[in-house]
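Participant: Pasting the sequence and the predicted coordinates here, then a few questions.
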Amino acid sequence: MQTRPSRREALLEAAARIVRRDGYEALSLDAVAAEAGLSKGGLLYHFPSKEALVAALVEQLVESFETAHADAAAAGPPGPGAWSRAYVRATLDRPGEEDAVSVAILAAVAMNPALLQPLRQRYSAWNEALRRDGLPGVDAWVVRLAVDGLWLSDLLGFEPPTGKIRSRVVARLLELAGGQP
């Protein structure tokens, strides 16, 4: 039996749907309440401002990625490049259309770049893990930056590779990360 999302989760999902479907300009507390089928008072109980709502979207994005990374790391072989391989998998194996919270980055940048601070802090920790990943030279950096670029290309619709070429790109990134495709 599938459980219903909490009201807070329903509001975050509604906000992500609005930004993805209608753009950041359409994101308002009234629109989110209507999209979620809740009163504005119910929304204000969870998110007293639009900034608080967007900050929660960014935090949800960070938590979701870290869970996916931990799962990918646990499923993969240990050794040099394990962190980078998990980064590839956690970022690129997630269905883009289903990961609606990723629009939080766009909303945060449009609203207030300071709202990205939790993501900046996590990137600092991720880069520390990257430095300890055991790959030669700058390979781990190349993998991380290429994966970030591919993710943004997907998110923004900037002609991301599809089909066989995408599979080949991902396989090459995994090879650079010291693993088998």
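Facilitator: It's in.
Participant: alpha carbons only for contacts and neighbour counts from here, please
Facilitator: Will do.
Participant: distance of residue 134 from residue 148?
Facilitator: The gap separating residue 134 from residue 148 is 20 Å, by CA to CA, to the nearest Å.
Participant: Does anything pack onto the top helix by length along the chain? Which helices or strands?
Facilitator: In the chain, taking DSSP state H as the definition, the longest helix is helix 50-75. In terms of contacts (3 or more CA pairs under 8 Å, 6 or more residues apart in numbering; DSSP states H and E), helix 50-75 is packed against helix 7-22, helix 82-92, helix 103-111, helix 117-131.
Participant: here's the one I want to compare it with:
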Amino acid sequence: MAKPRTRREDRPSVILDAAESLIRRAGTRTLTIDAVAAEAGLSKGGVLHHFSSKEALITAMAERKLKEVKEGIAKLEAEQVPGPSALPLALIAHARQVYAEEEGFPRAFLLASAENPEAFAGFNVFLRERLAGLEKIETCPGIGAALVFSTLGLLITRTLGFHSMEGAQLERLFDGLEKVARCVTEGEIPPEACGTP
């Protein structure tokens, strides 16, 4: 029985799903336009109509994934008490949610995107804007950014396989990051520790 035809407006999403599926199964080496076309049940020309190159496909995958990440962080940030800890707490909460998800895809995605730095341009802007806003309201300059990058570092090093913390050890780490974030907001860090009188 023949596969049902994909509607034209759904094709970009189907192509991106196929590319992600390939990367999950066999890594970035298998990511070719021909392989994606076969996986999506489309012709090579059908894929190239929407994505002119492998690089364009990787960029679109990154944009889609990072859009999900940005929306998740923004939603969690809106749930926090406004102030300097809102962004760090949102990132920590997001990291808790995604830490153990999608074993194969993030590593391959990160490596594929590293070949194409433009793929992260949108996330770079998002992060830069958030950090600039954080800098304006921090009472202890640099702590919020340190928490943000500590959390991102935790996720990236896990994605690259440098560690795989689980259970109580991981919970203690996330709890510790949250405590520092809350201390900054609640004024528990004395001003002299921040280098301000």
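Facilitator: Arrived safely, thanks for sending. Keep in mind that this is a model prediction, so the values were computed, not measured.
Participant: What does the superposition give as a TM-score?
Facilitator: Once superposed, chain against chain, the TM-score is 0.82 (TM-score structural alignment, normalised by the length of structure 1); 175 aligned residues with a CA RMSD of 2.6 Å.
Participant: how about the longest helix of structure 1, aligned to which bit of structure 2?
Facilitator: Counting by TM-score structural alignment, helix 50-75 of structure 1 lines up with residues 54-79 of structure 2.
Participant: got the buried residues for that stretch?
Facilitator: Neighbour-count burial for stretch 54-79 of structure 2 flags 54-63, 66, 69-70, 72-74, 76-77 (criterion: 16 or more other CA atoms under 10 Å).
Participant: and the helices and strands packed on helix 50-75 of structure 1, which is most packed in?
Facilitator: Ranked by mean neighbour count, the helices and strands packed on helix 50-75 of structure 1 are led by helix 82-92 with a mean of 24 (mean count of other CA atoms under 10 Å).
Participant: Average offset of it relative to structure 2?
Facilitator: Overlaying structure 2 shows helix 82-92 of structure 1 at a mean distance of 1.7 Å from the equivalent residues (mean CA distance after the TM-score superposition for structure 1).
Participant: which residues touch that helix?
Facilitator: Under the contact criterion CA atoms under 8 Å, 6 or more residues apart in numbering, helix 82-92 of structure 1 has outside partners 65, 68-73, 76, 129-130, 133, 140, 143-144, 147-148, 151, 170, 173-174, 177-179.
Participant: what's the counterpart of residue 145 of structure 2 in structure 1?
Facilitator: Using TM-score structural alignment, residue 145 of structure 2 lines up with residue 141 in structure 1.
Participant: helix/strand/coil for that match?
Facilitator: helix (DSSP: H, G, I helix; E, B strand; the rest coil).
Participant: Next one: the closest residue to it other than its chain neighbours relative to residue 142 of structure 1, how far apart?
Facilitator: Spatial nearest neighbour of residue 141 of structure 1, chain neighbours left out: residue 130 (7.3 Å); criterion: CA to CA, 6 or more residues apart in numbering. Residue 130 of structure 1 sits at a distance of 11 Å from residue 142 of structure 1 (criterion: CA to CA).
Participant: go on, residue 126 of structure 1?
Facilitator: Separation of residue 126 of structure 1 from residue 142 of structure 1 (CA to CA): 14 Å.
Participant: Same question for residue 121 of structure 1.
Facilitator: Residue 121 of structure 1 is 20 Å from residue 142 of structure 1, by CA to CA.
Participant: how many other residues sit next to the aligned partner of residue 174 of structure 2 in structure 1?
Facilitator: Correspondence of residue 174 of structure 2 to structure 1, assessed by TM-score structural alignment: residue 170. Counted by other CA atoms under 10 Å, the residues lying close to residue 170 of structure 1 total 21.
Participant: What strand or helix carries residue 170 of structure 1?
Facilitator: Under the criterion DSSP states H and E, the helix or strand holding residue 170 of structure 1 is helix 163-176.
Participant: tell me the contacts of the residue nearest to residue 141 of structure 1?
Facilitator: Per CA under 8 Å, 6+ apart, neighbours of residue 130 of structure 1: 83-84, 140-141.
Participant: Figure out the helix or strand that the nearest residue to residue 47 of structure 2 once chain neighbours are set aside lives in.
Facilitator: Among residues not flanking residue 47 of structure 2 along the chain, residue 37 sits closest, at 6.0 Å (CA to CA, 6+ apart). Per DSSP H and E, residue 37 of structure 2 falls inside helix 33-40.
Participant: Also residue 159 of structure 1?
Facilitator: Using DSSP H and E, residue 159 of structure 1 sits within no helix or strand.
Participant: Now do the contacts for the residue nearest to residue 47 of structure 2.
Facilitator: Contacts for residue 37 of structure 2 (CA under 8 Å, 6+ apart) come out as 15, 18, 43-44, 46-47.
Participant: Recalculate using a threshold of 10 Å.
Facilitator: Taking CA atoms under 10 Å, 6 or more residues apart in numbering, we find residue 37 of structure 2 in contact with 14-15, 18-19, 43-48.
Participant: Give me the distance between the match of helix 50-75 of structure 1 and the centre of its chain.
Facilitator: Put simply, stretch 54-79 of structure 2 sits 6 Å off its chain's centre (CA atoms, centre = their mean, to the nearest Å).
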